[in-house]
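Q: curious how this folds, go ahead:
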Amino acid sequence: MQRLLSETRPWRHVTRPVVLRKGNAIHTGQDALPAPPSLPTLENASQSDLARTWIEKFKSREIPKSLVEFTYSRSSGPGGQNVNKVNTKATLRCPIDAPWIPLWAREYLKKTPAYTSSSQTILLTSTAHRSQAQNVQDCLAKLHSLIVSAASAGLVNEPSEVQQERVRQLVRAEKARRRQDKDKRKEVKRGRSGGRADWD
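A: Have a look, this model is predicted:
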């Protein structure tokens, strides 16, 4: 009986993140992610330009496995007979206050289904592949895409030349309308003063 219990007990392996900050990068051994600018919110185009620069750098990098926590369990996905024998399901947990996640992106991340408020972490799973390693990479790719989307959501765009010209036209039209109204009021006043002179 003891042997049977030990064989049916689920096995759980955990890898925990190790993060070191150096200069303008988050270092994890040989891998490095660009350190995001310290911007709680994006309030103008200048701040958005800094954010865009970081996003472009981040897009070209992969999130190292060592920056997040992984647990593994038996998968109910594809894999044939291996499904109930091998821990191929990968579950990723990442604290939302990780130093490599931009401050301005965190409020958007909190609104996603992947956010767990009780632990303040991003939780992602994958059972798409038959191997544990592929599911790990799938989780990391999901996290990467999620952070890019959240970081891009609050960008403030500079108005295009067409939009700027449209605004200028509206301003000119408004000024012209005001001049016309002013001229009409002057004509009315002249008419009234002339009318009183005739009655006198």
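
Q: rest of the way, CA atoms for contacts and neighbours
A: Noted.

Q: can you get me a residue count around residue 7?
A: Close neighbours of residue 7, defined as other Cα atoms under 10 Å, add up to 10.

Q: that one belongs to a helix, doesn't it?
A: Yes - according to DSSP: H, G, I helix; E, B strand; the rest coil, residue 7 belongs to a helix.

Q: so where do the strands sit in the protein?
A: 13-15, 20-22, 25-28, 31-34, 69-73, 89-95, 115-116, 121-126 (DSSP state E).

Q: gap between the longest helix along the chain and the chain center?
A: Of all segments of type helix in the chain, defined using DSSP state H, the longest is helix 161-199. Chain-centre distance of helix 161-199: 48 Å, with Cα atoms, centre = their mean, to the nearest Å.

Q: before we compare anything, build this one as well:
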Amino acid sequence: MISTGRGTGFASPGGQNVNKVSTKATLRVPLAALEPHIPKVFMEALVENKPKYLTDTGDLVISSDSSRSQLTNTKACWEKLYQAVINSKKLPGITSPEKKERVKKLEWVSNENRLKSKDKISKKKAGRRGPVGEW
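A: Purely as a prediction, here's the structure:
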């Protein structure tokens, strides 16, 4: 359900126009209404994580008044809803074989650099000791 509201009366882009024109959009969606449209994994995460838009009654209330256009604010509300659902749960991705090979190569290079650094430090310290066994 989308509803509109009057401007707040505070200074905003557009000056006095905010007092004359209703451009704010508010989206109120009960979680039960979203259930058939959202995968169960995301629905459980939404309830568990309790996004800032979730009310105590179980409704998602999202509003936007950032634009002078009510249509743009309505679209922004739907985008915020979409982002709230998507960001509620991170799903593991599949790593490609190319990426796995690249990581192995980077690990090998890193290990070689570490060994070279150790050897350099070892030689530097050995040079400080002087000759061994010749007195």
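
Q: can you pull the TM-score for these?
A: Superposed pair, TM-score by TM-score structural alignment, normalised by the length of structure 2: 0.57. Supporting alignment: 93 aligned residues with a Cα RMSD of 2.4 Å.

Q: measure stretch 49-65 of structure 2 end to end?
A: Taking Cα to Cα, to the nearest Å, stretch 49-65 of structure 2 runs 25 Å from one end to the other.

Q: and stretch 25-37 of structure 2, by the same measure?
A: Length of stretch 25-37 of structure 2, first residue to last, Cα to Cα: 22 Å.

Q: translate residue 23 of structure 2 into the numbering of structure 1.
A: Per TM-score structural alignment, the equivalent position to residue 23 of structure 2 in structure 1 is residue 88.

Q: residues in contact with the residue lying closest to its match once chain neighbours are set aside?
A: Spatial nearest neighbour of residue 88 of structure 1, excluding adjacent residues (Cα to Cα, 6 or more residues apart in numbering): residue 132 at 4.1 Å. Neighbour list for residue 132 of structure 1: 72, 87, 88, 89, 90 [criterion: Cα atoms under 8 Å, 6 or more residues apart in numbering].

Q: how about residue 131 of structure 1?
A: Residue 131 of structure 1 is in contact with residue 88, counting by Cα under 8 Å, 6+ apart.

Q: counterpart of it in structure 2?
A: Residue 131 of structure 1 maps onto residue 69 in structure 2, by TM-score structural alignment.

Q: tell me how far its match lies from residue 33 of structure 2.
A: 27 Å.

Q: ditto for residue 106 of structure 2
A: As for residue 106 of structure 2, its distance to residue 33 of structure 2 is 48 Å (criterion: Cα to Cα).

Q: next one: residue 21 of structure 2
A: Counting by Cα to Cα, the gap from residue 21 of structure 2 to residue 33 of structure 2 is 31 Å.

Q: do the same with residue 63 of structure 2
A: Relative to residue 33 of structure 2, residue 63 of structure 2 is positioned 18 Å away (Cα to Cα).

Q: these two: who's more crowded?
A: For residue 63 of structure 2 versus residue 33, neighbours defined as other Cα under 10 Å are more numerous around residue 63 (23 against 10).

Q: which residues sit in contact with the more buried one?
A: Residues counted as contacts of residue 63 of structure 2 (Cα under 8 Å, 6+ apart) are 24, 25, 26, 27, 73, 77.

Q: let's go with 7 Å and repeat that
A: 25, 26, 27, 77 (Cα atoms under 7 Å, 6 or more residues apart in numbering).

Q: all set now, cheers.
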